[in-house]
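Participant: coordinates only, sequence not included:
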């Protein structure tokens, strides 16, 4: 085996399914989970659709002592972590605690928990504020709670780069493996579907005001008018090849072969967007030519100008309509820091099953010159995939995934 960081476990909590199998079945079928907000009364808000994780009962998966300590987002993350570790066959205490760490992405933290405690403070008084508020709201709380629950004492951290965060966290995981760690649990699970979080979403000016789930989130479509927010994400077990050999791991989903990141220039500077540079850096880091990429999982902002920038970057690197492009998140909504790692999971499952999942509901605009996979999943020999993610404020990230040789 050549050096590298490989993915051995996947844990998914998504609007379209709990667990990798359920998520993949829904994704390949194009099942749409976008609907009216259910977690709070969104009447009177200009946006009222979301992708919510349905059927999740934390008490069925977590010990009772953790429930009052944690925000809904963290409960989702803890369960995703459990599933990823089980999928990778990592037993409790199966390796040195200092060889294992956690690197997650976050956009905000436990907004719903924080909102409740602020309400208690102002309506009832300080004695009614939970002591757990000191950390339950914090953007690094998922990393901390996962580390404590699993006894991981190796290098850990959190990155806050909005939608790009899931890729940046996986890049951090790869760096830690190169520095000697054996296993890093990485990715992102996010969720702030509550009044406080909703106002933060609305402040971006990028939310869709559409009321029909079939037309509210349409990237690369002339009808695009913003995105639908969502909750959930994916956590991945990323291991060194030495760890894989020593554990006699029989199944590896794929390799994180390359990574690139860039930051857009200040608006009005006259300099071009930097997304293309991130893509080219990732390809160069992977030692991969554009023609070797089987599919691109796009960021898909559903803002006409941002879609144009992404389409032009893809076409500049690969050629017009030269590579299949997909964005299955049209059925979930954009999951903030959880989105990119969920796309990575989808890309790895695409490699395994030889199918490119579709981009439901979208009618691709010819002017973008993209080969967007719509309608049904497309059979393909997916040997390498590119995942693109962008965060509000100018963050750009890209990761190249490579299938393991058989």
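Facilitator: Cool, the structure landed. Fair warning: this is a prediction, and the values are worked out from it, not measured in the lab.
Participant: can we go C-alpha only for contacts and neighbour counts from here?
Facilitator: Fine.
Participant: Give me the helices and strands touching the helix ranked longest in the chain, please.
Facilitator: Longest helix of the chain, by residue count under DSSP state H: helix 72-88. The contact analysis (3 or more Cα pairs under 8 Å, 6 or more residues apart in numbering; DSSP states H and E) places helix 72-88 against strand 5-14, helix 141-150, strand 183-190, strand 232-240.
Participant: Presented hereafter is structure B, for comparison with structure A:
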């Protein structure tokens, strides 16, 4: 009965039906966008807190602008006040065992100085960890530890040579747990944390420690940690150093960087919220008008049904069933659109290691609740119109 009524009703007002579906679909898409973006706002902060062994308030991103001279002296100067650490990611190309010349796959490594390494939450599962002597002594073979994912392909004591770039020799001294991450190699606001569970971790060579490592990396991957000085005190020291070296050194705590990201996305979310509210009101009014047109157009049919034992309650259920049908169609279309969009974004995110919004079960539940809200609000006027109709008026209505 309900399906036949819905088919008949849709045939009589195809344009009204199409407009209602479009309005509700757009509303659903916008509301889901708002929910996803709201969850994205705090995603990075949660990710950092759950995966990094750093205090977001007293760990500062260190950026230097200006000429290159004095940067090494600058680092030494600031080291008197703070723990300063630098790191960089490096691809070693094809690596070879020096003994058997057996090629392995391309290997990505993290080169970290002592201060950065001490912040890594490393759990050695076999062999030994990098120690104080490794960072201070100049060795022919640079010690390196690998994720346990490489265990079996590499063994403790293996000597590996990078024959593509610097000809450095590395000695495998241990394997660590796979569940470890670190800051991305690019902007920490938009890029996902690097998965060190698929890498090796080593130290800069003596030459890099003396000069190149800090000079090359100080702009993109240098951090200050201090639990003794507040940001204002740190900034005063930085200002003095700027004057001394003629540089423009900027520091931002990780918390500040994340807050800057939030401030940038808030206006977009607010705009989407207002547009969503507008479309929600439009959808409710459109659906209410659609159903009111149905009632006016089918007065005589409803009157005949009443004369044959129907109650007004039954007629109301017919109208609500049509509203539910249109809302469900809109929901399905909106979900297909968002799932397709988010799937493509997910593939892009994996390839580029960029954070993109993700759909969650909460978003789906809210979408269903939204359908109920639309139906409830939109049904108020049509159902009141049904209550006002008299049987005599209905039987004499327009067919």
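Facilitator: Structure's in. What do you need? None of these values were measured; they are calculated from a predicted model.
Participant: Now the TM-score, please.
Facilitator: Remark: TM-score between the superposed chains equals 0.23 [TM-score structural alignment, normalised by the length of the second structure]; 146 aligned residues with a Cα RMSD of 6.6 Å.
Participant: sorry, back to before: helix or strand next in line after the longest helix of the first structure, which one?
Facilitator: Remark: after helix 72-88 of the first structure, the chain's next helix or strand is strand 100-105, criterion DSSP states H and E.
Participant: Flag every buried residue along the helix or strand following that next one.
Facilitator: Using DSSP H and E, the helix or strand that follows strand 100-105 of the first structure in sequence is helix 111-123. By 16 or more other Cα atoms under 10 Å, the buried positions in helix 111-123 of the first structure come out as 111-115, 117-118, 120.
Participant: Closest to residue 285 of the first structure out of the residues you listed?
Facilitator: Nearest to residue 285 of the first structure, judged by Cα to Cα, of these is residue 111 at 36.5 Å.
Participant: Could you measure from the closest one over to residue 341 of the first structure?
Facilitator: 21 Å (Cα to Cα, to the nearest Å).
Participant: Residue 242 of the second structure in helix, strand or coil?
Facilitator: Here residue 242 of the second structure is helix, with the state taken from DSSP: H, G, I helix; E, B strand; the rest coil.
Participant: how much space is there between it and residue 361 of the second structure?
Facilitator: 50 Å.
Participant: now residue 282 of the second structure
Facilitator: For residue 282 of the second structure relative to residue 361 of the second structure (Cα to Cα), the value is 26 Å.
Participant: Assess the claim that residue 225 of the second structure and residue 84 are in contact.
Facilitator: Yes. Counting by Cα atoms under 8 Å, residue 225 of the second structure touches residue 84, with 6.6 Å between them.
Participant: thinking again about what came up before, just want the angle from the longest helix of the first structure to strand 183-190.
Facilitator: With axes from the mean of the first three to the mean of the last three Cα atoms, to 10 degrees as the basis, helix 72-88 of the first structure and strand 183-190 are set at 140 degrees to each other.
Participant: who's more crowded, residue 242 and residue 361 of the second structure?
Facilitator: More neighbours surround residue 242 than the other of residue 242 of the second structure and residue 361, with 18 against 8 (other Cα atoms under 10 Å).
Participant: and of the helices and strands packed on helix 72-88 of the first structure, who's closest to residue 384 of the first structure?
Facilitator: strand 5-14 (13.4 Å).
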